[in-house]
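Undergrad: This is the structure alone, sequence omitted:
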């Protein structure tokens, strides 16, 4: 397993979660192309992640999901991370390559080398973040096909 420790700026994507409570979590909805949207709409996510119950997102969208408070947030169909380069360090967990950024918290991981980019933001409360990625991996692997070898 490779580890990513490079600092990278996050451009234009901010998760605005409710500080506490069980209200809907504000998660920006990605705007993918039609083919990517269809893949993402097929994603069947668990009701619990890291022991946390699934929450509503606002605006409501099949491309977003959240669990717990503070929220673990998922967005499917996001653009390729601007900082992702062929030489970027990736973490491979159960056959899924993840690009993590930034080094400070919360960390956002993007599943790469798939036909749709899936972004997961993990607040520090849920460390190690890898546990969250392990739990979400089977859903992503079953729904979002890999890109041809060598493409990220």
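TA: Sure, I can see it. Bear in mind that the values here come from a model prediction, so they are computed numbers and not experimental data. Numbers count the residues shown, from 1 in each chain.
Undergrad: Going by C-alpha atoms from here, please, whenever you check contacts or count neighbours.
TA: Noted.
Undergrad: Distance from the chain centre to stretch 144-152, please.
TA: Stretch 144-152 sits 17 Å away from the centroid of its parent chain (Cα atoms, centre = their mean, to the nearest Å).
Undergrad: buried ones in it?
TA: Buried positions in stretch 144-152, judged by neighbour count with 16 or more other Cα atoms under 10 Å: 144, 146, 152.
Undergrad: from memory the last one sits against residue 86, does it?
TA: Yes. Taking contact to mean Cα atoms under 8 Å, the distance of 7.2 Å between residue 152 and residue 86 places them in contact.
Undergrad: Of the buried residues of stretch 144-152, just say which sits nearest to residue 100.
TA: residue 152 (13.6 Å; Cα to Cα).
Undergrad: okay, now the one to match up with it:
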């Protein structure tokens, strides 16, 4: 090999080395590019922010005290029918969630509360006597195959209604705040329909 050829080979090797160094430098620049760095930082920051937001959301959920309810006349509250129904009731009735009852808790009772502060609970009582006003002329409403008799609190200045199940062999009352919407009653109807068989009506005679 003559000296000219050797010089050409050396120049080619130098060019190859320079090209390799240029590619490595470009790759390093790409790794240090602001967009790449910003993305690398943003990912863990987003995870931290997400965890903080989740923690705040959990800690800011309103906590409810147990619902205090007084006893009422409920001669069949401890019956097998009421036990079956109470076991079948859902944890949610519309926007209301199952609540604990303050001791001493009456037998045959369940309550659900709203996430809104100072909202009245939805209360179910099982095993009651025949409601006053439920006679052969009383209007009934059928929801999901369950017959209900409504007693409104409007005349007494109460923004709530109590609906009585009258066709399951035991009387069941569901008291609903006036602003709760129809869903709690619908969800309760589904539970009653699934848990207890329909029975003949037993209204009071007309006075």
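TA: Right, received. Where do you want to start? If you're wondering where the values come from, they're calculated on a predicted model, not measured in any experiment.
Undergrad: quick check, nearest of the buried residues of stretch 144-152 of the first structure to residue 67 of the first structure?
TA: residue 144 (20.7 Å).
Undergrad: For the aligned partner of that closest one in the second structure, which residues are in contact?
TA: Residue correspondence to the second structure (TM-score structural alignment): residue 144 of the first structure is matched to residue 196. With contacts defined as Cα atoms under 8 Å, 6 or more residues apart in numbering, residue 196 of the second structure is in contact with 81, 84, 85, 168.
Undergrad: Give the PyMOL command for selecting the buried subset of those.
TA: Only the buried members of the contacts of residue 196 of the second structure enter the following PyMOL selection, criterion being 16+ other Cα under 10 Å:
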select buried, resi 81+85+168
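Undergrad: among the contacts of residue 196 of the second structure, which recur in the first structure?
TA: Mapping the contacts of residue 196 of the second structure onto the first structure (both residues aligned by TM-score structural alignment, their matches' Cα atoms under 8 Å) leaves 81, 85, 168 still in contact.
Undergrad: Save the residues you listed as JSON lines, and put in distance to residue 50 of the second structure and secondary structure too.
TA: JSON lines is the format used below for these (distance: Cα to Cα, whole Å; DSSP: H, G, I helix; E, B strand; the rest coil):
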{"residue": "81", "distance to residue 50 of the second structure": "47", "secondary structure": "helix"}
{"residue": "85", "distance to residue 50 of the second structure": "41", "secondary structure": "helix"}
{"residue": "168", "distance to residue 50 of the second structure": "49", "secondary structure": "coil"}
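Undergrad: okay, the residues you listed in TSV with distance to residue 150 of the second structure next?
TA: Shown next, in TSV, are these (distance: Cα to Cα, whole Å):
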residue	distance to residue 150 of the second structure
81	21
85	20
168	16
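Undergrad: which of those residues lies closest to residue 39 of the second structure?
TA: Distances from residue 39 of the second structure to these, taken by Cα to Cα, are shortest for residue 85, at 55.4 Å.
Undergrad: and the closest one, how far is that from residue 108 of the second structure?
TA: Separation of residue 85 of the second structure from residue 108 of the second structure (Cα to Cα, to the nearest Å): 9 Å.
Undergrad: ditto for residue 153 of the second structure
TA: Distance from residue 153 of the second structure to residue 108 of the second structure, by Cα to Cα: 22 Å.
Undergrad: more neighbours, these two?
TA: More crowded of residue 153 of the second structure and residue 108, by other Cα atoms under 10 Å: residue 108, with 21 against 15.
Undergrad: contacting residues for the counterpart of the more buried one in the first structure?
TA: Using TM-score structural alignment, the partner of residue 108 of the second structure in the first structure is residue 63. By Cα under 8 Å, 6+ apart, the residues touching residue 63 of the first structure are 29, 30, 37, 40, 41, 75, 76, 77.
Undergrad: can you give me the helices in the first structure?
TA: Counting by DSSP state H, the first structure has helices at residues 34-41, 129-143.
Undergrad: Rebuild those helices as a markdown table, extending it with distance to residue 70 of the first structure.
TA: Shown next, in a markdown table, are the helices of the first structure (distance: least, Cα to Cα, whole Å):
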| stretch | distance to residue 70 of the first structure |
| --- | --- |
| helix 34-41 | 24 |
| helix 129-143 | 14 |
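Undergrad: Quick one: closest of the ones you listed to residue 107 of the first structure.
TA: Among the helices of the first structure, the nearest to residue 107 of the first structure by Cα to Cα is helix 129-143 (8.2 Å).
Undergrad: what does the closest one contact?
TA: 39-40, 42-46, 49-50, 93-96, 118, 120, 122, 126.
Undergrad: try it again with 7 Å
TA: In this structure, residues lying in contact with helix 129-143 of the first structure by Cα atoms under 7 Å, 6 or more residues apart in numbering are 39, 42, 43, 44, 45, 49, 50, 93, 96, 122.
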